[in-house]
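# I need the structure of the sequence given here:
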Amino acid sequence: MLILGIILFGMLIGAGAQLILGKPKGGIDWTLAIIAGLVGSFIGGLLISLISGDGIGFHISGIIGSIVGALIVTAGWHWWVGRRAA
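Next up is the predicted model:
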């Protein structure tokens, strides 16, 4: 059940990152949302939580770090796909 919750949380964070950055084609790429959310949450959320001294708990610093991490992963993906298409 915890793993399902983590995947759902990552998917929502990744979808939010796509909505914040905007998507050229419209709509949400759910595969990218899951990947960006999970990777961004793991890297950004864990890093910010440990830097702020909150530990590995569910705190607002981890949520902010998750969003920032997902934004970075999503922006990097859009840059990579745009670079290959050009």
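
# contacts and neighbour counts: CA atoms only from here.
Will do.

# Tell me which residues touch the residue nearest the centre of the chain, please.
The centroid of the chain falls nearest to residue 70 when counting by Cα atoms, centre = their mean (2.2 Å). By Cα atoms under 8 Å, 6 or more residues apart in numbering, residue 70 lies in contact with 13-14, 17, 36-41, 44.

# Please give the structure of this sequence too, so both can be compared:
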Amino acid sequence: MSGVGLIGAIIIGILAGWIAEQIMKRNHGLLTNLVVGVVGSFLGAFAASALGIAWGGFIGSLLISTLGAILLLALLGLIKKS
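Okay, here's the model as predicted:
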């Protein structure tokens, strides 16, 4: 999440967690959305850099963070089912 600052990163984390929650049909609170979004942003940034994808700014960071948060929720869902 380059170039968005701390407040922007928090807002992106909350939005990414909420969007992922809606897509994965889960029901979490604001704090959980923030944690899922922030951890998802690290996961998404790692995956994007491994694939050679470089998106900057608010929209790019939100997209990568949301995809990472969806991946995180999917992985957690697989672990819980086991």
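
# Please give the element, helix or strand, for the residue nearest to the centre of structure 1.
helix 60-85 (DSSP states H and E).

# That helix: how far from the chain's middle?
6 Å (Cα atoms, centre = their mean, to the nearest Å).

# Could you list the buried residues of it?
61-75 (16 or more other Cα atoms under 10 Å).

# before we move on, back to that, which of the contacts of residue 70 of structure 1 count as buried?
Going by neighbour count (16+ other Cα under 10 Å), the contacts of residue 70 of structure 1 have 13-14, 17, 36-41, 44 buried.

# so which of the residues you listed comes closest to residue 6 of structure 1?
residue 38 (7.8 Å; Cα to Cα).

# my guess is that closest one contacts residue 5, does it?
No - the criterion here is Cα atoms under 8 Å, and residue 38 of structure 1 misses it with residue 5 at 11.3 Å.

# Provide the secondary structure category for residue 58 of structure 1.
coil (DSSP: H, G, I helix; E, B strand; the rest coil).

# Could you check how far it is from residue 74 of structure 1?
Applying Cα to Cα, to the nearest Å, the value for residue 58 of structure 1 to residue 74 of structure 1 is 23 Å.

# Thank you kindly, that will do.
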